[in-house]
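Enquirer: Using only what follows, build the 3D model:
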Amino acid sequence: MGGSEFIIYIYISKRRTKKLWKKLDVDSNQVHE
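Expert: Coordinates of the predicted model:
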């Protein structure tokens, strides 16, 4: 696995976790309302 592939992998996983956190935020907001 090359260094650039590893960086791309980290970048994609970070974006995925951001989307996941946004979804969790939306879900928790719906629970509060």
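Enquirer: switch to C-alpha atoms for all contacts and neighbour counts from now on
Expert: Fine.
Enquirer: so how far is Lys23 from Gln30?
Expert: Applying CA to CA, to the nearest Å, the value for Gln30 to Lys23 is 11 Å.
Enquirer: Could you also give me the structure for this second sequence? I'd like to compare it with the first:
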Amino acid sequence: MTILEALSVVNHRPLVLAGLAAVDYVALAILSEGRS
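Expert: The predicted structure is shown next:
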């Protein structure tokens, strides 16, 4: 990872966290649908 990439990751951390939260939510929704 280059320094510029590292800086962009730090600058976009809120977006990254929001994306991870969305992925976790979708995964949980799929798992809960599969169980029921």
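Enquirer: element containing the residue nearest the centre of the first structure, please.
Expert: Per CA atoms, centre = their mean, the C-alpha nearest to the average position across the first structure is that of Thr17, at 1.6 Å. Thr17 of the first structure is located in helix 3-32, with elements delineated by DSSP states H and E.
Enquirer: Look at Arg15 of the first structure and say how many residues are nearby.
Expert: Arg15 of the first structure: 12 surrounding residues under other CA atoms under 10 Å.
Enquirer: Please tell me how far it sits from Lys22 of the first structure.
Expert: Relative to Lys22 of the first structure, Arg15 of the first structure is positioned 11 Å away (CA to CA).
Enquirer: Check Tyr9 of the first structure too.
Expert: Separation of Tyr9 of the first structure from Lys22 of the first structure (CA to CA): 20 Å.
Enquirer: Ok, Ile7 of the first structure next?
Expert: In this view, Ile7 of the first structure and Lys22 of the first structure are 23 Å apart by CA to CA.
Enquirer: try Ser28 of the first structure
Expert: From Ser28 of the first structure to Lys22 of the first structure the distance is 10 Å (CA to CA).
Enquirer: now swap in Val31 of the first structure and tell me
Expert: Here Val31 of the first structure is placed at a distance of 14 Å from Lys22 of the first structure (CA to CA).
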